[in-house]
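Peer 1: Sequence first, then the predicted structure:
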Amino acid sequence: MSRWQELTGGTSGAEYAARFEALGRSGKDMHGEAALCAALVPVGSRVLDAGCGTGRVMIRLSELGYDCVGFDLDASMLDVAREQAPQLPWFQTDATEFDAALLGIEADFDLVIAAGNVLALLAPGTEATVVSRLAAALRPGGLLVAGFGLDAAHLPVPPSLTLQEYDAHCAAAGLTLVDRFATWDAAAYDGGGYAVSVHRLGS
């Protein structure tokens, strides 16, 4: 069981969506993740939203002209995503078992995004498997973009994945670090408690 499932019990979709809607009404920019992805790959690129949740990031990227696919394990989150954008392809699957071919989709994504602490909330010990499966979904030269907390101030559970460990998992999957930011607004990483990492498949 993932740490996300332990936290939520798999019934958090409507509550999660409502929280972000409230943040949006307060004037907070809710599209930093999509904006960063849009700066990394051109319009029309294929994007896989890994751990897509309620679809906030993927729906925005689709509006911007990207060819998107999303998957999540949490059925309650996917219910919200499908209600908001029934025309988009949403899949329910565990990240540790993700296989594009089994879902009937091409494994040639230009970019895979894992936002919302997806990697930090996996079941401990499964991170390398998930990184390997996400890398396998990329075309040569494709990008894996992941943001997650590194300390108690940025996570709802105790930290379990360090940047050093994550980089090692990426290297084992054939991914090379090309950039790292402190926020989705692309602020320079300063060693703080949150990081957005960009890795490329191949050197």
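Peer 2: Yep, it's here. Residues are numbered from 1 along each chain as shown.

Peer 1: going forward, measure contacts between C-alpha atoms and count neighbours the same way
Peer 2: Fine.

Peer 1: Please confirm that Pro140 is located within a strand.
Peer 2: Yes. Membership of Pro140 in a strand is supported by DSSP: H, G, I helix; E, B strand; the rest coil.

Peer 1: what's the nearest residue to it if we skip its chain neighbours?
Peer 2: Of all residues not flanking Pro140 in the chain, Leu201 sits nearest, at 5.7 Å (Cα to Cα, 6 or more residues apart in numbering).

Peer 1: any idea how far that neighbour is from Leu103?
Peer 2: 22 Å (Cα to Cα, to the nearest Å).

Peer 1: Settle it for me: which of those two has more neighbours?
Peer 2: Taking other Cα atoms under 10 Å, Leu201 and Leu103 do not tie; Leu201 has more neighbours (22 against 11).

Peer 1: thought that one was touching Gly142?
Peer 2: Yes. At 5.5 Å, Leu201 counts as touching Gly142 under the criterion of Cα atoms under 8 Å.

Peer 1: Pasting the second one now:
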Amino acid sequence: MTTPPTRWELAGEGNRGYGEHFAALVAQGADVDGEARLADALVPRGARILDVGSGMGRIAASLRRRGHEVVATEPDLELRAQSGRTYPDLEVLPHEALALDPGEVGRFDLVVVVGNVMIYLGEGTERTVLARLRELLAPGGRILAGFHLTAVKNGSRSYPAEEFVADCAAAGLRVEHRFGSYELHQPNDEYAVWVLSAAD
């Protein structure tokens, strides 16, 4: 199956520096675990968690420290290299979301797709990606997603909340919760954090 290039790929050099930025924050001892804290609260100890678009590895590494079995996947070669430098014990698969086969990687109690991954997908692939993420859920599993609703990031798209909800429904998912931050603030028009589950 041929898929269009992701918006992240099309942005090219415009997105370089993302991994280095977070690596510097980690080295300074900054708190970069906000998403991981919420993910950890959504599952029991020792859960199987998939981090899609794991970037430089900060969320996957944090969840591993919290005692979970984590599979990280990041197609960007430079981000995988940065991940290897910052978290050398973290294995990162090179797969894009649509290349993840439940028969190969298994199913998960939680699929994490944060850090604006959804607004960097290839044009028109959002519903297909959401359907694939649904296939990767174990019984009772959930998806944690988070992204800017407007195109404030280089090369990203605007993804209005109502469009995302419609795409979720078309992919066989339902919205359990929507928040305005990973600290569970009220929903707003800038950023959305979603907890999703299979509609059936």
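Peer 2: It's in. On a predicted model such as this, the values are computed, not experimentally measured, just so you know.

Peer 1: In the second structure, what residue spans correspond to helices?
Peer 2: Counting by DSSP state H, the second structure has helices at residues 7-11, 18-27, 34-41, 58-65, 77-86, 102-105, 126-135, 161-170.

Peer 1: and Val117 of the second structure, which of those helices is closest to it?
Peer 2: Counting by Cα to Cα, Val117 of the second structure lies closest to helix 7-11 out of the helices of the second structure; the figure is 8.7 Å.

Peer 1: quick check: that closest one aligns to which part of the first structure?
Peer 2: Mapped onto the first structure using TM-score structural alignment, helix 7-11 of the second structure covers residues 3-7.

Peer 1: distance from the matching stretch to the second structure after superposition?
Peer 2: With mean Cα distance after the TM-score superposition for the first structure, stretch 3-7 of the first structure departs from the second structure by a mean of 1.1 Å once superposed.

Peer 1: Can you list the buried residues in that stretch?
Peer 2: Arg3, Trp4, Gln5 (16 or more other Cα atoms under 10 Å).

Peer 1: Just give me the neighbour total for the counterpart of Arg66 of the second structure in the first structure.
Peer 2: Using TM-score structural alignment, the equivalent of Arg66 of the second structure in the first structure is Leu64. With neighbours defined by other Cα under 10 Å, the count for Leu64 of the first structure comes to 14.

Peer 1: pretty sure Leu175 of the first structure is in contact with Arg200, am I right?
Peer 2: Yes. Contact criterion Cα under 8 Å: Leu175 of the first structure and Arg200 qualify, at 5.2 Å.

Peer 1: Would you mind measuring from the residue nearest the centre of the second structure to Ala97 of the second structure?
Peer 2: Centre of the second structure computed as the mean C-alpha position; nearest residue by Cα atoms, centre = their mean is Val113, 1.6 Å away. Distance, Val113 of the second structure to Ala97 of the second structure, using Cα to Cα: 10 Å.

Peer 1: where do the contact lists of those two overlap?
Peer 2: Residues touching both Val113 of the second structure and Ala97 (Cα atoms under 8 Å, 6 or more residues apart in numbering) are Val52, Gly53.

Peer 1: what residue of the second structure is the furthest out?
Peer 2: Distance-from-mean max, the second structure, by Cα atoms, centre = their mean: Gln28 at 24.0 Å.

Peer 1: neighbouring contacts of the match of helix 7-11 of the second structure?
Peer 2: So stretch 3-7 of the first structure is contacted by Asp74, Leu121, Leu122, Ala123, Pro124, Val157 (Cα under 8 Å, 6+ apart).

Peer 1: 6 Å - rerun?
Peer 2: Leu121, Leu122, Ala123 (Cα atoms under 6 Å, 6 or more residues apart in numbering).

Peer 1: So among those residues, which ones count as buried?
Peer 2: By 16+ other Cα under 10 Å, the contacts of stretch 3-7 of the first structure give Leu121, Leu122, Ala123 as buried.

Peer 1: Let me have those residues in a markdown table, adding distance to Pro42 of the first structure as columns.
Peer 2: Converted to a markdown table, these look like this (distance: Cα to Cα, whole Å):
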| residue | distance to Pro42 of the first structure |
| --- | --- |
| Leu121 | 30 |
| Leu122 | 30 |
| Ala123 | 33 |
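
Peer 1: Look up how far Ala115 of the first structure lies from the aligned partner of Glu162 of the second structure in the first structure.
Peer 2: By TM-score structural alignment, Glu162 of the second structure lines up with Gln164 in the first structure. Per Cα to Cα, Gln164 of the first structure is found 18 Å from Ala115 of the first structure.
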